[in-house]
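Visitor: Attaching a predicted model along with its sequence, questions to come.
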Amino acid sequence: MNMLFRYLLSLTLVGAALLANVRAQSPALLTKLQQREFHVAAHRGAHMDYPENSLESLKEAINLGASIVEVDVRATKDGVLLLMHDNTVDRTTTGTGKISELTYAEVKALYLREQPHGKASVHHVPTLEEALSVCKGKIIVDLDFKEENEVYVRPTLELVQKMGMEDEVLFFLYDYKDMERVSRINPAITMFPRARSMKDIQKILKTKRTQIIHIDASFQDRAALLQLHAQGVFFWINSLGEVDEKAEVAGEAAYRDFLAAYPFVRIIQTDNPKLWNQTLITYKKQ
């Protein structure tokens, strides 16, 4: 038995064991994901049309047919959870200063900019609760917890529970080693970790805490990844940056090339959910 075969066999056994006995994730959320061959995740909402992380960008992502929306979570000086990617308000609002040094009242008085460093819009920075209310029953929410103070992880997950959205939320983790600690707060909320190697994937699956994994373009072991794909593992890959920019010029062809390069992908995060959804409609007809 050669080394490659042994490696593929080990991945197969790990994947089969995972699907047979997953300890912590939402079965209802998995059912939603299984209903589509591909999922489009709108990065910071539909921010090509509305300010990023605004309520309108979330509503537009829903209107465009995205099935997941990614939002960034931070906390104000007085502990209010809101949507903001940066640790300052400088780039996306009419104000200046660190979120952690501003009160909610101060942030609420600001206006979001139409584009980074652009002119002011009529929209304000939403709270996480407001954002979840807009999305409830309409779209899966990927919470990208950007807040440096980890004490706010618990109130974030408690808010999800309070709003009855445990079956509608993914909680993204930059380090899969945090899964155990975060899952103790509420094991019903689906952890969504990033893997940086095939070994990371094995370790994530062995935890039996999730089958939704963020990978990137460096993953090229097609045979192993396709096996796990067939066993129900959901691989998330970003088309942000170069691929999305290429699609602005080449149109749907750029996204079809992306699907050909990563046949194991199930979830695609993009800055252009409208074009991705159009591509997937024609792609399925082929």
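Guide: In hand now; what should we look at?
Visitor: For the rest of this, base every contact and every neighbour count on C-alpha atoms.
Guide: Fine.
Visitor: can you list contacts of the longest strand belonging to the chain?
Guide: Using DSSP state E, we find that the single longest strand of the chain is strand 68-75. For strand 68-75, the external contacting residues (CA atoms under 8 Å, 6 or more residues apart in numbering) are 39-45, 53, 58, 61, 81-85, 87, 99-100, 128, 139-148, 152.
Visitor: Tell me the buried residues in that strand?
Guide: The neighbour-count check on strand 68-75 (16 or more other CA atoms under 10 Å) flags 68-75 as buried.
Visitor: And for stretch 7-14?
Guide: 8, 11-12, 14.
Visitor: again with stretch 246-265
Guide: Neighbour counts over stretch 246-265 (16+ other CA under 10 Å) mark 247, 252, 254-256, 258-259, 262, 264-265 as buried.
Visitor: now do stretch 264-283
Guide: In stretch 264-283, counting by 16+ other CA under 10 Å, buried: 264-277, 279-280.
Visitor: Put this next to the first one:
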Amino acid sequence: MTYIFAHRGASKYAPENTMSAFKKALEMKADGIELDVQLTKDKIPVIIHDETVKRTTDGKGFVSEFTYNQLQNLDAGKWFSKQFSGERIPTLEEFLIWMKQTKLLLNIELKNTIMPYYGMERIVYELVDRHKLKDRVIYSSFNHYSLQELKQIDQKVEIAPLYSSGLYEPWNYVKSLSTDCVHPHWRTLHPAILKGFRDHDIKVRVYTVNDPKKVKWLCDQKVEAIITDVPDTTRAVADGSLLVKPTVIGNVFHKINPKSYF
């Protein structure tokens, strides 16, 4: 079974990283939600992708320069559609309270590669722990030092390094981080790379895949999960109700000969 994670919620149908997008993803039978967390000036974890509020709200400035109360004055929906005017940037706690009423899994991406957000790992971890959701949460980040910080807090947390480049034998690197999970960009994959992950018992959750033909191929490869903007279409492909011919991905590695590589 390949799990379907809604990327920033059902972000093709509702403004990303809002409660409307998360609720829509649940309606579309996603197995999990992928969302992005940053910290406000007063250290409140909030759900927003960019380091600034400009693209997805009617405000300007860095998230870290706003207090939580100030952020609540911004509209996070009308940039997407007038239908969503009045949507607010949710807090992580608001989401967790809602999530507890569902069976959803959660992938929290810590957005701390540009803004360091000192102490973010413990703040987020303790919030998840307080709501007794540790067993349903996966932490990912492009900041792999941050993932190791989480491991120091709790060796049992599930971490998954994000990457988008052509890593050499990435399974060895993943193992060096004391985890068996990885979240690669779909362009970095190739049958030989996926075979390496399988041979080393590493769970692969691929981002961000919207093309049904690519989804089909990845499902055939039995990846752990697909992170997608269109959970409804991706679900239909995964359960066989939408029939498509698979397309092999990973042209970045077209020169690799699997027979000689292993």
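Guide: Ah, there it is. Since this is a predicted model, take the numbers as computed values, not measurements.
Visitor: Mind putting the buried residues of strand 68-75 of structure 1 into JSON lines with distance to residue 186 of structure 1?
Guide: Formatted as JSON lines, those follow (distance: CA to CA, whole Å):
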{"residue": "68", "distance to residue 186 of structure 1": "21"}
{"residue": "69", "distance to residue 186 of structure 1": "21"}
{"residue": "70", "distance to residue 186 of structure 1": "20"}
{"residue": "71", "distance to residue 186 of structure 1": "20"}
{"residue": "72", "distance to residue 186 of structure 1": "20"}
{"residue": "73", "distance to residue 186 of structure 1": "18"}
{"residue": "74", "distance to residue 186 of structure 1": "19"}
{"residue": "75", "distance to residue 186 of structure 1": "20"}
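Visitor: With respect to residue 166 of structure 1, which of these is nearest?
Guide: residue 68 (14.3 Å; CA to CA).
Visitor: Which position in structure 2 pairs with that closest one?
Guide: Structural alignment (TM-score structural alignment) places residue 68 of structure 1 against residue 32 in structure 2.
Visitor: Among the buried residues of stretch 264-283 of structure 1, which ones are in strands?
Guide: Here DSSP E is the test, and the buried residues of stretch 264-283 of structure 1 give 265-270 as lying in strands.
Visitor: Now check residue 127 of structure 1 against structure 2: what is it aligned to?
Guide: Checking TM-score structural alignment: residue 127 of structure 1 goes with residue 91.
Visitor: residue boundaries of the helices in the stretch 101-250 of structure 1?
Guide: Remark: helices assigned in the stretch 101-250 of structure 1 by DSSP state H, counting those that start in this stretch are 104-108, 128-135, 153-162, 179-185, 198-206, 222-230, 242-250.
Visitor: give the contact list for the closest residue to residue 27 of structure 1 other than its chain neighbours.
Guide: Excluding the flanking residues, the one nearest residue 27 of structure 1 by CA to CA, 6 or more residues apart in numbering is residue 167, at 7.7 Å. If a contact means CA under 8 Å, 6+ apart, then residue 167 of structure 1 has 26-29, 188-190 as its contacts.
Visitor: In contact with the spatially most central residue of structure 1, which residues?
Guide: Nearest residue to the geometric centre of structure 1 (CA atoms, centre = their mean): residue 142, 4.0 Å. Applying CA under 8 Å, 6+ apart, we find residue 142 of structure 1 in contact with 68-71, 169-172.
Visitor: mind checking how far it is from residue 258 of structure 1?
Guide: 22 Å (CA to CA, to the nearest Å).
Visitor: And for residue 247 of structure 1?
Guide: 10 Å.
Visitor: rewinding a little: can you give me the distance of the match of residue 68 of structure 1 to residue 213 of structure 2?
Guide: From residue 32 of structure 2 to residue 213 of structure 2 the distance is 21 Å (CA to CA).
Visitor: What residue in structure 1 is paired with residue 110 of structure 2?
Guide: Match for residue 110 of structure 2 (TM-score structural alignment): residue 145.
Visitor: Identify the spatial nearest neighbour of its match, chain neighbours not counted.
Guide: Here the residue nearest residue 145 of structure 1, using CA to CA, 6+ apart, is residue 73, at 4.9 Å.
Visitor: returning to that earlier point: redo the contacts of residue 142 of structure 1 as JSON lines? Include distance to residue 195 of structure 1.
Guide: Shown next, in JSON lines, are the contacts of residue 142 of structure 1 (distance: CA to CA, whole Å):
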{"residue": "68", "distance to residue 195 of structure 1": "20"}
{"residue": "69", "distance to residue 195 of structure 1": "20"}
{"residue": "70", "distance to residue 195 of structure 1": "18"}
{"residue": "71", "distance to residue 195 of structure 1": "20"}
{"residue": "169", "distance to residue 195 of structure 1": "19"}
{"residue": "170", "distance to residue 195 of structure 1": "16"}
{"residue": "171", "distance to residue 195 of structure 1": "14"}
{"residue": "172", "distance to residue 195 of structure 1": "11"}
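Visitor: rewinding a little: closest one to residue 220 of structure 1 out of the buried residues of stretch 246-265 of structure 1, please.
Guide: residue 262 (8.3 Å).
Visitor: What spatial separation is found between residue 209 of structure 2 and residue 65 of structure 2?
Guide: Counting by CA to CA - residue 209 of structure 2 and residue 65 of structure 2 are separated by 33 Å.
Visitor: Give me the more crowded residue out of those two.
Guide: Between residue 209 of structure 2 and residue 65, counted using other CA atoms under 10 Å, residue 209 has the larger neighbour count: 21 against 14.
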